[in-house]
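Novice: Provide a 3D model corresponding to the input given below.
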Amino acid sequence: MSDATLPPTVAWTRALAVSSVLALIVLGLAWELWLAPTGRGTLAWKVLPLAIPLAGLMKNRMYTYRWVSLFVWVYFIEGVVRATSDRGPSAALAVIEVVLCLTLFTACAVHVRWRLRHAKEAVS
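Specialist: Sure, this is the predicted structure:
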């Protein structure tokens, strides 16, 4: 399915998913390197796995949307733990991480659902 044949709602969820992953990468790097660093900034490596699904999301691969909707919960758990245990700016950054994770999950789930619905309508 090319970009030209995507309904606007599917294209919108795709853009939201890609934006959420990019925002999680930027947040993770900024958090661990400048805003509220822990240790020597080695926790910045935690964003590296987020770069893996970017290609699949941009190529609109359905499989990527499915596994990212499960994979994002690792970052959600980290955000919840740090939001409740950290103090200062780190707790606020953790809340932002939780919101971005929920946004990414919702975008992926809705994207898959709408794409499957659109595929069924195209066959009928």
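Novice: C-alpha only now, for contacts and for neighbours.
Specialist: OK.
Novice: Please name every helix or strand in contact with the strand or helix carrying residue 114.
Specialist: Using DSSP states H and E, residue 114 sits within helix 89-123. Applying 3 or more C-alpha pairs under 8 Å, 6 or more residues apart in numbering; DSSP states H and E, one finds that helix 89-123 contacts helix 8-30, helix 62-85.
Novice: buried stuff in that helix?
Specialist: 90-112, 114-115 (16 or more other C-alpha atoms under 10 Å).
Novice: Stretch 40-57 too?
Specialist: 44, 47, 50, 53, 54, 57.
Novice: mind listing what the last one touches?
Specialist: By that I understand residue 57. 14, 17, 18, 64, 65 (C-alpha atoms under 8 Å, 6 or more residues apart in numbering).
Novice: here's the other one to compare against:
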Amino acid sequence: MTPPSPLPPDGFVRRTRVLAVGSLLALIVLGLAWELWLAPTGQRTWALKVLPLALPLAGLLKHRLYTYRWLSLLVWLYFTEGIVRATSSDGLVVPLAWTQVVLCVLLFGACAAHVRHRLAQAKLAAT
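Specialist: Presented below is the predicted three-dimensional model:
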């Protein structure tokens, strides 16, 4: 499959990119705040779990389609963690976990819509 042509981003691509970057940054901030200040699990080293989320930021900002693809798979690990912690914990952890779940769904939706739209644009440009 050939990569999509470097067309200037349209409004939909810009909106999905903003949503993806925003929800990714929010997940990073949430993860750090959760493990360092709000409801630490006892070992602050769990804050390192957000490091994999920092890797795709550059790719998202550079419009790399491949980054949107693999991030849409990575985010399900954080979704699963959120669901498990939301249903098995109590106290402040529950709303934090549900917030993580919502951010993961937003991030996945933005990535999926972005990839579909850009591939459709590339297909139209090729014809």
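Novice: Provide the aligned range in the second structure for the helix holding residue 114 of the first structure.
Specialist: Mapping helix 89-123 of the first structure onto the second structure (TM-score structural alignment) gives residues 92-126.
Novice: which residue lines up with residue 52 of the second structure in the first structure?
Specialist: By TM-score structural alignment, residue 52 of the second structure lines up with residue 49.
Novice: mind checking how far that match is from residue 24 of the first structure?
Specialist: 11 Å (C-alpha to C-alpha, to the nearest Å).
Novice: related to what we said a few turns ago, take the buried residues of stretch 40-57 of the first structure and lay them out in CSV including distance to residue 76 of the first structure and secondary structure.
Specialist: Formatted as CSV, those follow (distance: C-alpha to C-alpha, whole Å; DSSP: H, G, I helix; E, B strand; the rest coil):
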residue, distance to residue 76 of the first structure, secondary structure
44, 16, helix
47, 13, helix
50, 13, helix
53, 16, helix
54, 18, helix
57, 19, helix
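Novice: I'd like those laid out as CSV, including distance to residue 72 of the first structure.
Specialist: Below are those laid out as CSV (distance: C-alpha to C-alpha, whole Å):
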residue, distance to residue 72 of the first structure
44, 17
47, 11
50, 9
53, 11
54, 13
57, 14
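Novice: Closest one to residue 8 of the first structure out of the residues you listed, please.
Specialist: residue 57 (16.2 Å; C-alpha to C-alpha).
Novice: one step back: residue 40 of the first structure is nearest to which of the helices and strands packed on helix 89-123 of the first structure?
Specialist: Using C-alpha to C-alpha, the nearest of these to residue 40 of the first structure is helix 8-30, at 12.6 Å.
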